[in-house]
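**Student:** here is a sequence together with a model predicted from it:
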Amino acid sequence: MFNNENSLEVKDKILKEAQDLFIKNGFKGTSVRDIAKASGTNVAMVNYYFQSKYNLFEIIFEEALDVFSKRIFDTITSDLPFFELIESWIHAYYELLFEYPQIAAFILNEVSLNPEGLTQRIKKRNPYSSFSKIEERIEDEIAKGTIRDTPAADFLLNILSMCMFPFMFGNLAMTLMEIPGNIYNELIANHEKYVIEFTINALKPCDNNTNKTTQ
């Protein structure tokens, strides 16, 4: 039915156009017919190569998740000074989620429909060694008095939720605030600075005399 000579080229074209459409319209807002039209193929060809829209999205997500997890894990296991590490860590989330917004969409979808599958995807990338390293760094900083006593699990959850939430619920936020996507993206870019400052200030120990965080 299809020529072997150009099958790889056709698959790559479908993947590229599908990724662009998923980023622009989201998973639910993109149909197989949309992908076929954008890639210059047809529905039968898309289904032949990828079986379903979900499988196609899954391939794109896996590739993006590889890039995402490597960048994040490399950052949190680096030897940067602690507060610089925090800033780089948060910046990595924002930079990658702007580049791969399908990650946030897919995670939100999987949390609702297939949480066990999502757990296995993350586990196979061995996050434990990276998180153990950041836990050790936190304990060291507490011992030095650089930061207040902070449970590592709570800290990790705070970082994850503050960075992921604006991207997961971007469409809802834009609807509620009645603003277009470009304005929302500007807001989120500026919000990154706030999250960095908020996180670092929350970690700094309090001055018992003034009841304020030390600068």
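**Tutor:** Cool, the structure landed. Small disclaimer: the values here were computed from a predicted structure and weren't measured.
**Student:** can we go C-alpha only for contacts and neighbour counts from here?
**Tutor:** Fine.
**Student:** tell me the helices and strands packed up against the helix or strand P166 falls within.
**Tutor:** Using DSSP states H and E, P166 sits within helix 152-168. In terms of contacts (3 or more CA pairs under 8 Å, 6 or more residues apart in numbering; DSSP states H and E), helix 152-168 is packed against helix 82-99, helix 102-113, helix 128-144, helix 181-203.
**Student:** another structure for you, compare them:
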Amino acid sequence: MFNNEDSSEVRNRILKEAQILFLKNGYKGTSVRDIAKASGTNVAMVNYYFKSKYNLFEIIFEEALDIFTKRIFETINSDLPFFELIENWIHTYYELLFQYPQIAAFILNEVSLNPEGLTQRIKKRNPYNSFSRIEQRIEEEVKKGTIRETPAADFLLNMLSMCMFPFIFGNMAMTLMEIPSNIYNELIANHERYVIEFTINALRPCNNELKKK
């Protein structure tokens, strides 16, 4: 249908414009017709290259997930002091979720509709080394007395919940609070500091534990 050079250019243009629209309007708020119009193509061309809107979104999601997991795993596996690592880790979540806000919504959707597929996506990025590393760091800090006894799985679940939920809940929150997206984004940006302080304070030994030592 197209020569190789033109095909590559058209495909990349569709991907670029689709990403902008998905990030701006979400998956449901973006149509193939919108993507075709923004990329200067037509619906037939979008379907020719990507078969469906879902396939196109999957490509964009996979690319975003690669960036997301790479940055998170790099932070977890760093040799930063433990509390500094926690702060950087949470900041990385917020930074990436602001850049790719649809990741949170897509993960929620996959958990409901295709949990096995999402599990395989994550497994192929080998999260086990990073989990083992943070488990090791927690054990080391417990022995040093800088943090209380903390199961690594519980800690990771808390981290994921606090970082992901504000982005998953975003649309509903803006509707309930009757505020525009820029105000909500400012609220979430400020919330990052609260999450960092809450997480670190929850890890510190309480006064009774310190007295026992």
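**Tutor:** That came in fine, so what should we check first? Just so it is clear, the structure is predicted and the values come from calculations on it, not from any experiment.
**Student:** care to give me the TM-score?
**Tutor:** Once superposed, chain against chain, the TM-score is 0.96 (TM-score structural alignment, normalised by the length of structure 2); 211 aligned residues with a CA RMSD of 1.3 Å.
**Student:** follow-up on the earlier one: check the mean deviation of the helix holding P166 of structure 1 from structure 2.
**Tutor:** Superposing on structure 2 and averaging over aligned pairs (mean CA distance after the TM-score superposition for structure 1), helix 152-168 of structure 1 comes out at 0.5 Å.
**Student:** touching, F83 of structure 1 and I200? I think so.
**Tutor:** Yes: between F83 of structure 1 and I200 there is a contact under CA atoms under 8 Å: 6.8 Å.
**Student:** would you mark the buried spots in the helix holding P166 of structure 1?
**Tutor:** Buried residues in helix 152-168 of structure 1, counting neighbours by 16 or more other CA atoms under 10 Å, are found at 152, 159, 162-164, 166-168.
**Student:** now the angle from it to helix 82-99?
**Tutor:** 30 degrees (axes from the mean of the first three to the mean of the last three CA atoms, to 10 degrees).
**Student:** need the residues that contact the helix or strand that helix 152-168 of structure 1 is followed by.
**Tutor:** The C-terminal neighbour of helix 152-168 of structure 1 among helices and strands, as given by DSSP H and E, is helix 170-177. Helix 170-177 of structure 1 is contacted from outside by 166, 180-181, 184, using CA atoms under 8 Å, 6 or more residues apart in numbering.
**Student:** who wins for neighbours among the residues you listed?
**Tutor:** Greatest neighbour count in those, by other CA atoms under 10 Å, goes to P166: 20 neighbours.
**Student:** do you know how far that one is from F61 of structure 1?
**Tutor:** 19 Å (CA to CA, to the nearest Å).
**Student:** same check on K11 of structure 1?
**Tutor:** Distance from K11 of structure 1 to F61 of structure 1, by CA to CA: 16 Å.
**Student:** those two: who's more crowded?
**Tutor:** Neighbours were counted for K11 of structure 1 and for F61 using other CA under 10 Å; F61 has more, 22 against 17.
**Student:** does that one touch A105 like I think?
**Tutor:** No: if you go by CA under 8 Å, F61 of structure 1 and A105 don't touch, sitting 9.5 Å apart.
**Student:** residues contacting the residue nearest to F50 of structure 1 when sequence neighbours are not counted?
**Tutor:** In this structure, F50 of structure 1 finds its nearest non-sequential neighbour in L56, 5.6 Å apart by CA to CA, 6 or more residues apart in numbering. L56 of structure 1 sits next to 15, 18, 50 when contact means CA under 8 Å, 6+ apart.
**Student:** which of the three states applies to the first one?
**Tutor:** Think L15 of structure 1. Per DSSP: H, G, I helix; E, B strand; the rest coil, the local secondary structure of L15 of structure 1 is helix.
**Student:** map it onto structure 2.
**Tutor:** The alignment partner of L15 of structure 1 in structure 2, by TM-score structural alignment, is L15.
**Student:** ok, its match - how many residues close by?
**Tutor:** Residues near L15 of structure 2, counting by other CA under 10 Å: 21.
**Student:** my guess is it contacts I60, does it?
**Tutor:** Yes: using CA under 8 Å, L15 of structure 2 is in contact with I60, at 7.4 Å.
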